[in-house]
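Novice: No letters, just coordinates:
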């Protein structure tokens, strides 16, 4: 007997429903699929697999320590990248700000802490929604570029201030900063990046067997720094024009304005 198109459609829908019902009890299958996707991300991450696991543990333990000392005026987020911790959010007073930093700095495997917590009221829901929107736009803008490796950077936004974390060459850092500056709504860019040379990055990738190949080398003759230290924050534009705000005496760094 020849089946009509309507009958074939009904059979297909029935088979599909049976397949879904059968998979509903196969939770390990779904988790396994997620694990495969996660393995792909591990392969393209410039951190070692050990560092990635440490970062997850640092964030969990750091958040637990913050909860232990938290009060109604404390809204803090702990982010770790390559065992370097970024603290963002708000607290009610300077004493709480120092307490959070001290508590998180004593978490196992933490190398350093960049404390960007501010004293004041917590973010509103519209502010948090706007921050999430900005983060998405910055990530999309980085992914659109062909001359940098977007996965080299972790993007965090707090009240319009975008924090770039990662492991990258000086050229990549400068390029990512320029891209981020051009995203609407970005008030300031703070770079918490470990700067490595092209040669060091290539050697690291070779040892790890990762697929995140370094971008083309610097063409303007500028040398890439191999110092694994955070770059200075990007100062806001002066209100009356002029040059960028100078760095504190003896700091050895120079701040540049956000365009």
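Specialist: Structure's in. What do you need? None of the values given here were measured: they were computed from a predicted structure.

Novice: use CA for all of it now, contacts and neighbours both
Specialist: Fine.

Novice: My reading is that residue 186 is in a helix; is that accurate?
Specialist: No - counting by DSSP: H, G, I helix; E, B strand; the rest coil, residue 186 falls outside a helix, being coil.

Novice: Tell me how many other residues surround residue 65.
Specialist: 16 (other CA atoms under 10 Å).

Novice: Name the SS class of the residue nearest to the spatial centre of the chain, please.
Specialist: For the chain, the residue nearest the mean C-alpha position is residue 154 (1.9 Å; CA atoms, centre = their mean). Assigned with three-state DSSP, residue 154 falls in the strand class.

Novice: now swap in residue 79 and tell me
Specialist: strand.

Novice: Distance of it relative to residue 59?
Specialist: According to CA to CA, to the nearest Å, residue 79 stands 6 Å off from residue 59.

Novice: Pull the contacting residues for residue 91.
Specialist: For residue 91, the contacting residues are 73, 74, 75, 76, 97, 117, 118, 119, 120, 121, 122, by CA atoms under 8 Å, 6 or more residues apart in numbering.

Novice: try this one next to it:
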């Protein structure tokens, strides 16, 4: 989970609800506690996400469909499945090069990661 909530209690409740969903084995909580970022910040974050998605689609060395991108206050959160370490390095490098990005947080698993195995 990423984004912002107005109160700590909301972040805790969101995590509880996520864990309660059938089949959920792990919840990564990247929620921040802050107020409404406003339309301008939202627009900047949307622009960053769009730029990253466009660059990934245009890169023949990246399977862009394997990635989910969320941006909040300039922090890009990547979630997905990388075909290789080189692909993940490429994606994080592209993300970091976009103006306005302050941090890249990767929760991307490699295709060979044992956490992908069903319990």
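Specialist: Happy to help now that I have it. Since we're looking at a predicted model, the values are computed, not measured.

Novice: care to give me the TM-score?
Specialist: After superposition, the two chains reach a TM-score (TM-score structural alignment, normalised by the length of structure 2) of 0.85; 115 aligned residues with a CA RMSD of 1.7 Å.

Novice: quick one on the thing from earlier: strands - which of the contacts of residue 91 of structure 1 land there?
Specialist: Among these, DSSP state E puts 75, 76, 118, 119 in strands.

Novice: Out of the residues you listed, which end up buried?
Specialist: Buried subset of those (neighbour count, 16 or more other CA atoms under 10 Å): 75, 76, 118, 119.

Novice: Surely the first one is in contact with residue 89?
Specialist: Yep, that's residue 75 of structure 1 we're talking about. Yes - using CA atoms under 8 Å, residue 75 of structure 1 is in contact with residue 89, at 5.5 Å.

Novice: mind listing the helices for the stretch 151-259 of structure 1?
Specialist: Counting by DSSP state H, counting those that start in this stretch, one finds helices in the stretch 151-259 of structure 1 at the ranges 170-181, 198-208.

Novice: what range in structure 1 matches the helix ranked longest in structure 2?
Specialist: The longest helix of structure 2 (DSSP state H) is helix 38-57. Mapped onto structure 1 using TM-score structural alignment, helix 38-57 of structure 2 spans residues 124-143.

Novice: re earlier: what sits against the residue nearest to the centre of structure 1?
Specialist: 81, 164, 165, 166.

Novice: Now which residue in structure 2 aligns to it?
Specialist: By TM-score structural alignment, residue 154 of structure 1 lines up with residue 68.

Novice: Can you tell me the number of residues neighbouring the closest residue to its match other than its chain neighbours?
Specialist: Excluding the flanking residues, the one nearest residue 68 of structure 2 by CA to CA, 6 or more residues apart in numbering is residue 79, at 5.1 Å. Residue 79 of structure 2 has 17 neighbours, counted by other CA under 10 Å.

Novice: My understanding was that residue 79 of structure 2 contacts residue 110; is that so?
Specialist: No - between residue 79 of structure 2 and residue 110 there is no contact under CA under 8 Å: 11.0 Å.

Novice: ok, back up a step: run the contacts of residue 154 of structure 1 past structure 2 and keep the common ones.
Specialist: Cross-checking the contacts of residue 154 of structure 1 against structure 2 gives 164, 165, 166 as conserved contacts, using both residues aligned by TM-score structural alignment, their matches' CA atoms under 8 Å.

Novice: possible to save those residues as TSV with distance to residue 106 of structure 1?
Specialist: Putting these into TSV (distance: CA to CA, whole Å) gives the following:
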residue	distance to residue 106 of structure 1
164	24
165	21
166	22
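
Novice: Of those, which belong to strands?
Specialist: By the criterion of DSSP E, membership of those in strands covers 164, 165, 166.

Novice: Map the second one onto structure 2.
Specialist: Same thing as residue 165 of structure 1. In structure 2, residue 165 of structure 1 lands on residue 79 (TM-score structural alignment).

Novice: How about the contacts made by that match?
Specialist: Listed by CA under 8 Å, 6+ apart, the contact partners of residue 79 of structure 2 are 67, 68, 69, 106, 107, 108, 109.

Novice: I figured the third one hits residue 49, correct?
Specialist: By that I understand residue 69 of structure 2. Yes - Residue 69 of structure 2 is within contact range of residue 49, at 6.4 Å (criterion: CA under 8 Å).

Novice: Quickly list what's touching both of the two.
Specialist: residue 76.

Novice: if I read this right, residue 191 of structure 1 contacts residue 163, doesn't it?
Specialist: Yes - if you go by CA under 8 Å, residue 191 of structure 1 and residue 163 touch, sitting 5.8 Å apart.

Novice: Which of the two has more residues huddled nearby?
Specialist: Neighbours were counted for residue 191 of structure 1 and for residue 163 using other CA under 10 Å; residue 163 has more, 25 against 22.

Novice: Okay, buried residues for the match of helix 38-57 of structure 2 please.
Specialist: Per 16+ other CA under 10 Å, stretch 124-143 of structure 1 contains these buried residues: 128, 130, 131, 132, 134, 135, 137, 138, 139, 141, 142.
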